[in-house]
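Undergrad: sequence? don't have it. structure:
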């Protein structure tokens, strides 16, 4: 699903107008979408609508009218002189026959029952300056009261393109946006203030994709390369891909086993754990379907990968920070195969990032969390959002960068970034990133391009966590992957049946 810049949403609105759709029609559709979302989530209760001077305020006025017609007690506070309203917002106001209050002074209970729900229709995504003065007082008062807020488009005080405005803003329980989401709905720390985000169609006509380019895409359920070639009479384990995972020493081998188990569960046909002599016995005691091979140092990496005919490898999970890991990584890069670099494989280069960056190639995937990212790439330019940071890093490295977090960003040179929020907060647990690295490696070994493998793996990893729920540990995640893949297969079959019915008019 495309993620649009704020300016480009205005382009889509203009296309609608040029196509003969009046702004008032779009406003009615937006207000109806907000009212419907509210009615499906809350029983009737006193509502306070904060209406700004522009079209966002008009959307709120439409929602207010529709809720009142449905029997809800609704009050409107107008934050503008009537003569300053835009023509479409003025039409929406003329259709409102309920209580209308001025914005001064700040008193949530001034003219009716205490509000139990606030509709925020003050400012849309185009706000470019911090909120101050009376509006800031209202925002503070609502925050202190703790009343649930429903924001129209975005919470007022935030910027649609995820730029910090350094002023107060509302925090929504629900945000109803239209046509396509914006970065603010997906990127932290802003997305946390949006609450649940739903996006509704309001009638933008086709052809808008010829006029604008998305800033990013939101990762939806991936095909995962037809579930890793799950059918075919001639299918065998080697056709499904061969992955090597490099282990740390005897007291730090668990992370690599997590990555190896994940690669196997995600669809790789053969997975081998390459361990130093000190860790051979401890790994042997834990492994069954995962193979085990000795790899004592950097001078053995190339021969080991060649002997295993590995198509992808994972380096970094608990491998150790220091010169030994640097040498292993550089040897892995020399082998020229697809390589997932995580954790210690990245931190080992924090004192000399260019020694790593200068050797990376297009089949690499780096999977840093925020701390590892800053060690390699610094904090970047002021006001960068996470998407821009990841894209700049990918362009500098010439390979795919997966920047982990509540919103995981996948960026590659010359490609539009992907953002994954299909995940669970319970993934914030030791070892979950090792599992993700293994899933990516399985995709790479199956022949996926790094951008596709990383984005698909992020969704699959998140879906496994959502299925497990509260209390999951990283050890649980690999065993949840078969259910995820089977779910993807069911989606494919259902989509195929649907397409067949459409094609045959049934």
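TA: It's in. Everything numeric in this text was worked out from a predicted model, so none of it was measured.

Undergrad: CA only for contacts and neighbour counts going forward, please
TA: Fine.

Undergrad: ok, residue 89 - contacts?
TA: 53, 54, 55, 57, 58, 59, 61 (C-alpha atoms under 8 Å, 6 or more residues apart in numbering).

Undergrad: ugh, wrong one, I meant residue 2
TA: Counting by C-alpha under 8 Å, 6+ apart, residue 2 has contacts 180, 181, 214, 215, 216, 217, 218.

Undergrad: Closest one of the contacts of residue 89 to residue 481?
TA: residue 59 (42.8 Å; C-alpha to C-alpha).

Undergrad: Report how many residues lie close to the closest one.
TA: When neighbours are counted by other C-alpha atoms under 10 Å, residue 59 registers 30.

Undergrad: likewise residue 485?
TA: Counted with other C-alpha under 10 Å, residue 485 comes out at 24.

Undergrad: residues in contact with the residue lying closest to it once chain neighbours are set aside?
TA: In space, and not counting its chain neighbours, residue 485 is closest to residue 227: 6.4 Å by C-alpha to C-alpha, 6 or more residues apart in numbering. Counting by C-alpha under 8 Å, 6+ apart, residue 227 touches 267, 485, 488, 489.

Undergrad: One more to weigh against that first structure:
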């Protein structure tokens, strides 16, 4: 279930289901059943429960959950934020709960210390304004207590669209949601506020997605796994693609070596580090199977030398920027590589990172125009600071997904907006949020390895958007593998080695045909 539905798309899924003949109150009952069953399984010995109910559908789910928990032997008290809309499903759920002798108290009287478990059904996923007043005070009470909290659909106060707290938000231990996750479940800090997420079936058929046509996904192998490079037994190193990694000066060769190693471990048949002459000795002392190509400092010959190398060695993908240092030289090389498409070379993809991004901070539109004209496939991999330097003036007021989408559209590139909730976006609006990985990735050089993995997959013929998604997921999964060995101490050098474990994990996973939108 890789599709992510915005709050508006989820409302459409509900409406399409109701239009197909399924009663809306039946959907609400199924939601309440899913929550109550999850709670009974999770907290079988926790019997004194508070259910905090809002006035909308989320509150209706809470009343049904409360009624079912009463039947299961729990001592339940509902606290209401106000009257539900007349003739609404929420009002009907409230009436049914009261008819079963359910207790309802004003929200202002809620005291967390009187309960063993708190169920949050105050606000749904469609929140568009900051939480204030008695609901904000109640959320503060919940967050201040040391009691387990189960949120229905999404912790109250978290935006279902952006994952951002709207003033204040509940911090849940468990979140039960329905049909498909929302962006707020996987974007930070929403993902952390959800705790463990349980996705439950309430009878909405997957066919509704054909009408909704979502273009936002959570990255998992069943999205891109069938597109991973699969070489024939008679394949050779040339068919497996050649990756070139541009290197900075002698004091900053490490980043290029990390990128090159990542490319090799990801299956590229040939990897070459292209470096200035003063860095060749250092590189030669560290690299064995990865080749080295000298590139002089003569600016008059720079274009000719690079284009000649690309043609002569049939380079399919290139990496430029990690640890490069000289931003003016980086800028010149970017222009040179962008020209290579018109020079009848085999190059198809250029991955820009670090200094190759920052080099254009004062002239981003010039870069975007050059990319559009080049005909090359570009992948741009900024972290927060780099992203804002290049795209910040164009994306103000947007959430992270929309920022990445706008950046991809403007730059005619696949944009990988890195972070704990990395977003990969394409110029046509498709976007993927990556949800695996852990804090071990927050180590110097981690992003350099990622650039090599991306370039490697592209050089092997993988579609560029799928290559970006797969590379980000596999890169993040290395941290999951390392954490099994140690909770700390991962270095960027470890990532390429951990790719061996990730490949083994992928072999164990089923990888159905990719989504048509990938």
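TA: Nice, I can see it. A quick note: this is a predicted structure, and the numbers were derived from the prediction, not measured.

Undergrad: hmm, back to that, mind putting the contacts of residue 227 of the first structure into JSON lines with secondary structure and distance to residue 498 of the first structure?
TA: Listed next are these as JSON lines, based on DSSP: H, G, I helix; E, B strand; the rest coil; distance: C-alpha to C-alpha, whole Å:
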{"residue": "267", "secondary structure": "coil", "distance to residue 498 of the first structure": "26"}
{"residue": "485", "secondary structure": "helix", "distance to residue 498 of the first structure": "20"}
{"residue": "488", "secondary structure": "helix", "distance to residue 498 of the first structure": "15"}
{"residue": "489", "secondary structure": "helix", "distance to residue 498 of the first structure": "14"}
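
Undergrad: quick one on the thing from earlier: in terms of helix, strand or coil, where does the residue nearest to residue 485 of the first structure fall?
TA: Residue 227 of the first structure falls in the helix class when you classify it by DSSP: H, G, I helix; E, B strand; the rest coil.

Undergrad: Now do the strands in the stretch 401-518 of the second structure.
TA: Ranges of strands in the stretch 401-518 of the second structure, per DSSP state E, counting those that start in this stretch, are 414-417, 423-425, 431-433.

Undergrad: Trace the second one over to the first structure and give me the residue numbers.
TA: Under TM-score structural alignment, the match for strand 423-425 of the second structure in the first structure covers residues 409-411.

Undergrad: which residues are contacting that stretch?
TA: Contact partners of stretch 409-411 of the first structure, identified using C-alpha under 8 Å, 6+ apart, comprise 386-387, 390-391, 394, 400-403, 417-420, 451, 454-455.

Undergrad: Let me know the closest of those residues to residue 331 of the first structure.
TA: For the contacts of stretch 409-411 of the first structure, the closest approach to residue 331 of the first structure (C-alpha to C-alpha) belongs to residue 400, at 19.2 Å.

Undergrad: can you pull the contacts of the aligned partner of the closest one in the second structure?
TA: Under the alignment by TM-score structural alignment, residue 400 of the first structure pairs with residue 414 in the second structure. Contacts for residue 414 of the second structure (C-alpha under 8 Å, 6+ apart) come out as 377, 378, 379, 380, 408, 424, 425, 426, 427, 464, 465, 468.

Undergrad: Output these as TSV; include the columns distance to residue 330 of the second structure.
TA: Supplementary listing: the contacts of residue 414 of the second structure in TSV, determined by distance: C-alpha to C-alpha, whole Å:
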residue	distance to residue 330 of the second structure
377	18
378	15
379	16
380	14
408	21
424	24
425	24
426	24
427	24
464	23
465	24
468	22
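
Undergrad: for the stretch 1-150 of the first structure, what spans make up the strands?
TA: Under DSSP E, counting those that start in this stretch, the stretch 1-150 of the first structure gives strands at 2-3, 47-51, 74-78, 100-102, 117-121, 149-152.

Undergrad: Just say which of those strands is most tucked in.
TA: strand 149-152 (a mean of 28; mean count of other C-alpha atoms under 10 Å).

Undergrad: how far apart are that strand and its match in the second structure?
TA: Superposed on the second structure, strand 149-152 of the first structure shows a mean distance of 1.4 Å to its aligned residues (mean C-alpha distance after the TM-score superposition for the first structure).

Undergrad: Provide the aligned range in the second structure for that strand.
TA: Aligned by TM-score structural alignment, strand 149-152 of the first structure corresponds to residues 149-152 of the second structure.

Undergrad: Same question for stretch 345-353 of the first structure.
TA: So stretch 345-353 of the first structure sits over residues 356-364 in the second structure, by TM-score structural alignment.

Undergrad: export the contacts of residue 89 of the first structure to TSV and tack on distance to residue 373 of the first structure?
TA: Formatted as TSV, the contacts of residue 89 of the first structure follow (distance: C-alpha to C-alpha, whole Å):
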residue	distance to residue 373 of the first structure
53	42
54	40
55	40
57	40
58	43
59	41
61	45
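
Undergrad: returning to that earlier point: got a list of contacts for the match of strand 149-152 of the first structure?
TA: Outside stretch 149-152 of the second structure, the residues that reach it (C-alpha under 8 Å, 6+ apart) are 35, 39, 58, 61-62, 117-121, 124, 142, 171-177, 194.
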